[in-house]
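[1] Sequence plus predicted model, see below.
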Amino acid sequence: MHEEFKIFYGGTILTMDEKEKVEAVAVRGDQIIFAGSLKACEEAVSGHEVEKIDLEGRCLMPGFIDPHAHLMMLGMCHTWIDLSYPKVKSIDDIVMELSKFKDTLKDGGIIRGFGFDQRNLAEKRYPTADDLDRVTTDFPVQIMHVSGHSNVVNHYFLKQLGVDEHTGDPEGGVIGRDENGVPNGQLYDSANDFFAKNAGVVIGNNGPNIHMPDTPDNLLTLVKVGQEQCLAAGVTTINDPQVTKQELETFESSRKNGLLKMRIIMSFLSTYLDKLIDLGFRSGFGDDQLSIGSIKFYADGSLNSGTAYLSSGYSDSKRTQGYLYHSPDEFKEMFVKAHKQGFQTITHAQGDGAIQVVIDSVRESQKQLLREDIRHRIEHCGLPSKEQINDLADLKIWPVPQPQHVYQFAEGVVRAVGDHGINYSPYGWFKEKNIPIVLSSDAPVAPPNPILAVYAAVTRNTLQGNVIGAEHRISLTEALKGYTIEAAKAIHKENIIGSVEEGKLADFVVLEKDPYEVEINELKNIDVCETWISGEKVYAKEEMQEGVVSK
């Protein structure tokens, strides 16, 4: 096999390891063979034909690693109508945006929108079927909450889904109802399974169903669209935290036909736990591009949609308490089973009540079978209590929050839960106890934009221009490491990615500016110029602007 040699030089190179900065990087094929002085890199490749790549003053870093991003859901939501704030500020705006598309509908057509947030709407409430009937009563209309944890449909779609006043609430979910008990179009958490009953993946009370039925070709398109978003943001590896048969088959297919460029670590939904154990799987199966990383559990719902299990409850919802997907005993039994099989686990837990269920389950698992360095994770870990931070440290649990959620949603969370809402994603508390600092996006809940996440983590600024929880700010170095080497550790891949050092894979992002050389408020405006995976350029901003996709 012919191996190509490359040297990157002529700009700032941030390694994210103890060297911090180097002058140049030498690459052979898909691997870094030296990082240091330009002279030493030239010596490392002497005798070979070498392509020298001048960074022209730009900044090269390890490719960003997003340990919590839903790739196909990201693609799906980019093909739906954008209902995000501040584009949409009221229910009237939602109706207006959706109505633009009603004349394009044919038989079998559906109008779908994504990204509304009731706390940022003028009415400060969820839309209902009555609201969506204003769009059309002759076709189905569906809008998905920005969290992915709930949907609202019109009456036409409710009827199509077979949901009426005789339909009971599923375990781990709720059907919204009016004062007479008649369904009002709102479907929360596991009630999203109604979309998949006739065709698609039914997951029961193992999570909100984000797996909308579709054709194999359309599903491949979702990978393509989602991947384009990631590569343009410098993301070279993701941990997809909710994989079902649908995602597995589509990722495999996209890999076979050469579409897949990124590295994907798959977290299988707990629906599949017994099947995976029967087949003898555990964390680590696969290769450098596509592998099984962990089992994904859901403990509670969403802080944004008001369904997370919080001891304090909510002041802006009739459901003041939120709920759990499983009883604590059922959850613990499943968790112990995964732990004993050798799976790393990642559990969605936003409220302190749900976080406690995870803490208790980790403690019981380690009591039954001690596993060193398994790195069980809590995804989001939105509002733990101060006391629970000690447990996270003692049990070596890795929290994986999303700084952009603070940027987008913190003001609404504080209004809904009270003053302790300022401790949303409490990185400051994690630092006090030397708990790892990891950043992620939860795309499409937030865009897969590591630069914006770094800005949000360093400033704790909100979209409305305020600061929420200043004590939880982290340093620029902590934030950049949280999206590179620490993120790599969260997925047990730090031996091959996450830093620019010898022996690791040549995954890089090239930024237009060095993040250390700009004013803090300018951080979020730094552009991604190029993205490289395995020593190959997979994205270039200039070429995209000219309408040519970089090979």
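    Done, it's in. This one's a predicted model, so the numbers in the text were calculated from it and none came from an experiment.
[2] okay, CA-based contacts and neighbour counts for the rest of this
    Fine.
[3] how about the helices of the stretch 1-150 of the chain, start to end?
    Using DSSP state H, counting those that start in this stretch, the helices of the stretch 1-150 of the chain run over residues 38-44, 71-78, 91-99, 129-133.
[4] need these in TSV with mean neighbour count and distance to residue 418, can you?
    Formatted as TSV, those follow (neighbours: other C-alpha atoms under 10 Å; distance: least, C-alpha to C-alpha, whole Å):
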stretch	mean neighbour count	distance to residue 418
helix 38-44	17	55
helix 71-78	24	31
helix 91-99	19	25
helix 129-133	20	29
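[5] Just tell me which of these ends up closest to residue 189.
    With C-alpha to C-alpha, the closest approach to residue 189 among the helices of the stretch 1-150 of the chain belongs to helix 71-78: 15.5 Å.
[6] Other residues contacting that closest one?
    113-114, 210-211, 219, 221-227, 240, 247, 443-444 (C-alpha atoms under 8 Å, 6 or more residues apart in numbering).
[7] Throw the helices of the stretch 1-150 of the chain into TSV and include distance to residue 341, thanks.
    Below are the helices of the stretch 1-150 of the chain laid out as TSV (distance: least, C-alpha to C-alpha, whole Å):
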stretch	distance to residue 341
helix 38-44	43
helix 71-78	27
helix 91-99	46
helix 129-133	45
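[8] These: which one's closest to residue 378?
    Of all the helices of the stretch 1-150 of the chain, helix 71-78 sits nearest to residue 378, with 19.6 Å by C-alpha to C-alpha.
[9] mind checking which of the helices of the stretch 1-150 of the chain is nearest residue 516?
    Of all these, it is helix 38-44 that lies closest to residue 516, at 21.8 Å by C-alpha to C-alpha.
[10] Counting by contacts, list what the closest one packs against.
    On a contact count with 3 or more C-alpha pairs under 8 Å, 6 or more residues apart in numbering; DSSP states H and E, helix 38-44 meets strand 5-14, strand 21-28, strand 31-36.
[11] how does it look with 7 Å?
    In terms of contacts (3 or more C-alpha pairs under 7 Å, 6 or more residues apart in numbering; DSSP states H and E), helix 38-44 is packed against strand 21-28, strand 31-36.
[12] I'd like the distance from the first one to the chain centre, please.
    On the basis of C-alpha atoms, centre = their mean, to the nearest Å, strand 21-28 is displaced by 30 Å from the centre of the chain it belongs to.
[13] Give me the angle between that strand and strand 31-36.
    Put simply, strand 21-28 runs at 150 degrees to strand 31-36, going by axes from the mean of the first three to the mean of the last three C-alpha atoms, to 10 degrees.
[14] got the angle for strand 21-28 vs strand 5-14?
    Orientation check (the same axes, to 10 degrees): strand 21-28 against strand 5-14 gives 160 degrees.
[15] next one: the last one
    Angle between the axes of strand 31-36 and strand 5-14 is 50 degrees (criterion: the same axes, to 10 degrees).
[16] next up, a second structure to put side by side with the first:
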Amino acid sequence: MSAIPELCADAIVHNGTIWCGYEEGTVEAVAIWQGKVLATGTTEQILSLKGDKTRLIDLQGRFATPGLNDAHLHLLLVGMTLGWIDASPQAAPTLEGLLDIIRDKAASTPPGAWIKARGYDQTKLDVGRHPNKSELDTAAPNNPVLLERACGHVAIFNSKAFELAGVDETTPVPEGGLIEQKDGVLTGMVAENAQNIILKTMPKPTTEEMIDAIEAAGHLLLSYGITSVMDAAVGQVAGFDEIRAYNLAKLQKRLPVRSWLVLLQDRQSMVQQCFDAGLVSGVGDDMLTIGAVKIFLDGSAGGRTAWMSKPYLGDDHTTGVQILSDTELELLVLDAHSKGYQLACHAIGDAAIGQLITAYEKALAALPDPDRRHRIEHCGFSTPEQHERMQKAGIYPCPQQVFIYDFGDAYISVLGEDRALSSYPLKTWKNLGFKPATGSDSPVSHPNPYPNIYSMLTRETGKGTVMDARERVTIEEALQVYTEYGAFSQKLESVKGKLTPGQVADIAVFSRNMLTAQPADILNDTHCVLTIRGGEVVFERH
């Protein structure tokens, strides 16, 4: 044990199994001083730091880890969609059931007001296809309807929504987007960039509504032991006002989780505005930090819009959606790189990943920075040749392992086993030294960490399909991915991710010792009982 003998701890966490990190292993107790870890060791060692005002936090034999870090989700959107219709396969496994839910909502919604639903997956619906505009029209004839696929890259709109936006069969399709027609008639499906044409007709949330959403989503995450997040597309909803909302939330002590903000670079980008204000990567403090710049290169595999080098299964011979030309992407990447930003760009298909690696390589060659840590968000279908290039350039994958659990069977259905089973190759990445983090991409997947951990341990989908058992990791490795590697992905490994002296005292306490539990028990019968952030109890399950 190492400690400063003159100091008394502000708090001592004891009487449990406390996993401090992959290399550090477990201890019996942790001393906390001024929001940070003071010392770790045996109960006897740590209780020697107890003073008259030291708070004792009794774990009652339970299991604790560093606070979990969801390294890719959409915090503001999670909060905003909490009030939307749940269209997930669990809530609405059939198309008729989904339409009934929308019909019921329409009955209590004033005419002309938006009805919003998200979470459907056409590969899991009983009909095996996307809903159609005409079906939404029947369910809600007097309201515009937005029905988002789970991935967020595809949406179905009804006629009222199209009318509001002035979209019909003659509307030009934006580059990098899709407005689907069949037999010369709109089907309702809109994907990628084209969604903005219709979404911009929705009223923007107020600053107070955004603060409410940040707070509500943050408290939800604390209930799962998640103390740190990356908001993966700040600016997507309300532009620069989102920066204001985050800072006001922090000022008002309504920011429950440590937030690393990724600035969305799109056609309505606020990156220049942030740069002019001095908001570049690393600016901020332990609670709120400007992170990276985000550019979308493609869509989602399950939605058949991730950009692949070979066609999806089926008769349409589609290879997905390429959102930007090579020249456009390379200019955007070089611009952000030259401004000092880390980049965290969305690329799922192997063609998109290859395009992004090339853009990163060119920017790093023009302005070398060996530790910029540019990230490839998702990076689902990367190849061995791409991994070699990433190693040489210092580029890191930032995946969501829960996608195996939630969408693995959908990947097989649209790509076939040869390409699908080896997707999101966690063990391979780990062995190559990439330090891959994990996240939920919520609201794409639920932020509940247990399916994420389960998929890392088993590589099993929700249906039980094994997606390449060679990519399984141990529970210690899975926890390292969820804590230490999450911090590394944000260049904050000196601040958080482990329970070692000097790191922030963020601790998640669970009902079950995950080091000895069976994967199925972690998935089905484990919950967070206590969450500590900066030495203070911020969630307690009663």
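    Now that the structure is in, tell me what you want to look at. Computed from a predicted model, the values in this text were never measured in an experiment.
[17] So for residue 60 of structure 1, which of the helices of the stretch 1-150 of structure 1 sits nearest?
    Across these, closest to residue 60 of structure 1 is helix 38-44 (C-alpha to C-alpha), at 14.5 Å.
[18] Grab the nearest non-local neighbour of residue 405 of structure 1.
    Distance criterion C-alpha to C-alpha, 6 or more residues apart in numbering; nearest residue to residue 405 of structure 1, sequence neighbours excluded, is residue 446 at 6.9 Å.
[19] Can I take it that the one you found is in a helix?
    No. Counting by DSSP: H, G, I helix; E, B strand; the rest coil, residue 446 of structure 1 is not part of a helix but coil.
[20] Check the gap between it and residue 254 of structure 1 for me.
    24 Å (C-alpha to C-alpha, to the nearest Å).
[21] Same check on residue 240 of structure 1?
    15 Å.
[22] Run a quick neighbour tally on the alignment partner in structure 1 of residue 200 of structure 2.
    Matched to structure 1 by TM-score structural alignment, residue 200 of structure 2 sits across from residue 197. For residue 197 of structure 1, the neighbour count with other C-alpha atoms under 10 Å is 14.
[23] just residue 401 of structure 2 next, same as before
    Neighbour tally, residue 401 of structure 2, other C-alpha under 10 Å: 28.
[24] Look up the closest residue to it, ignoring the ones flanking it.
    residue 452 (5.7 Å).
[25] Confirm the one you found sits in a helix?
    Yes. Under three-state DSSP, residue 452 of structure 2 falls within a helix.
[26] So it sits against residue 399, correct?
    No. If you go by C-alpha atoms under 7 Å, residue 452 of structure 2 and residue 399 don't touch, sitting 10.9 Å apart.
[27] any idea how far the nearest residue to residue 498 of structure 1 once chain neighbours are set aside is from residue 247 of structure 1?
    Closest residue in space to residue 498 of structure 1, ignoring its immediate chain neighbours: residue 485 at 4.0 Å, by C-alpha to C-alpha, 6+ apart. Going from residue 485 of structure 1 to residue 247 of structure 1 by C-alpha to C-alpha gives 26 Å.
[28] so how many other residues sit close to the aligned partner of residue 254 of structure 1 in structure 2?
    Matched across to structure 2, residue 254 of structure 1 falls on residue 249, judged by TM-score structural alignment. Per other C-alpha under 10 Å, the neighbour tally for residue 249 of structure 2 reads 21.
[29] With adjacent residues omitted, what lies nearest to the residue nearest the centre of structure 1?
    The residue lying closest to the centre of structure 1 (C-alpha atoms, centre = their mean) is residue 442, at 2.0 Å. In space, and not counting its chain neighbours, residue 442 of structure 1 is closest to residue 69: 4.5 Å by C-alpha to C-alpha, 6+ apart.
[30] what about the counterpart of the one you found in structure 2, neighbour count?
    Correspondence of residue 69 of structure 1 to structure 2, assessed by TM-score structural alignment: residue 73. When neighbours are counted by other C-alpha under 10 Å, residue 73 of structure 2 registers 24.
[31] residues contacting residue 73 of structure 2?
    Shown in contact with residue 73 of structure 2 (C-alpha atoms under 7 Å, 6 or more residues apart in numbering): 229, 230, 231, 232, 439, 440, 441, 442.
[32] Cross-check the contact I'm expecting between the first one and residue 68.
    This means residue 229 of structure 2. No. Residue 229 of structure 2 is not in contact with residue 68 according to C-alpha under 7 Å; the separation is 8.6 Å.
[33] you'd agree residue 404 of structure 1 is up against residue 456?
    Yes. When contacts are counted by C-alpha under 7 Å, residue 404 of structure 1 is listed as touching residue 456 (5.9 Å).
[34] coming back round to it: contacts only, for the match of residue 254 of structure 1.
    Residues in contact with residue 249 of structure 2 (C-alpha under 7 Å, 6+ apart) are 211, 255.
[35] That one and residue 288 of structure 2, how far apart?
    Using C-alpha to C-alpha, which is the criterion applied here, residue 249 of structure 2 is 10 Å from residue 288 of structure 2.
[36] among the helices of the stretch 1-150 of structure 1, which is nearest residue 329 of structure 1?
    From the helices of the stretch 1-150 of structure 1, taking C-alpha to C-alpha, the stretch that ends up closest is helix 71-78, at 30.8 Å.
[37] so how far does the closest one sit from its counterpart in structure 2?
    Helix 71-78 of structure 1, aligned to structure 2 and superposed, deviates on average by 1.5 Å (mean C-alpha distance after the TM-score superposition for structure 1).
[38] What does residue 261 of structure 2 correspond to in structure 1?
    When structure 1 is aligned by TM-score structural alignment, residue 261 of structure 2 is paired with residue 266.
[39] Revised request: answer the last question for residue 361 of structure 2.
    Residue 361 of structure 2 maps onto residue 363 in structure 1, by TM-score structural alignment.
[40] count of neighbours near the nearest residue to that match once chain neighbours are set aside?
    Computed as C-alpha to C-alpha, 6+ apart, the closest residue to residue 363 of structure 1 that is not its neighbour in sequence is residue 395, at 6.9 Å. Residue 395 of structure 1: 15 surrounding residues under other C-alpha under 10 Å.
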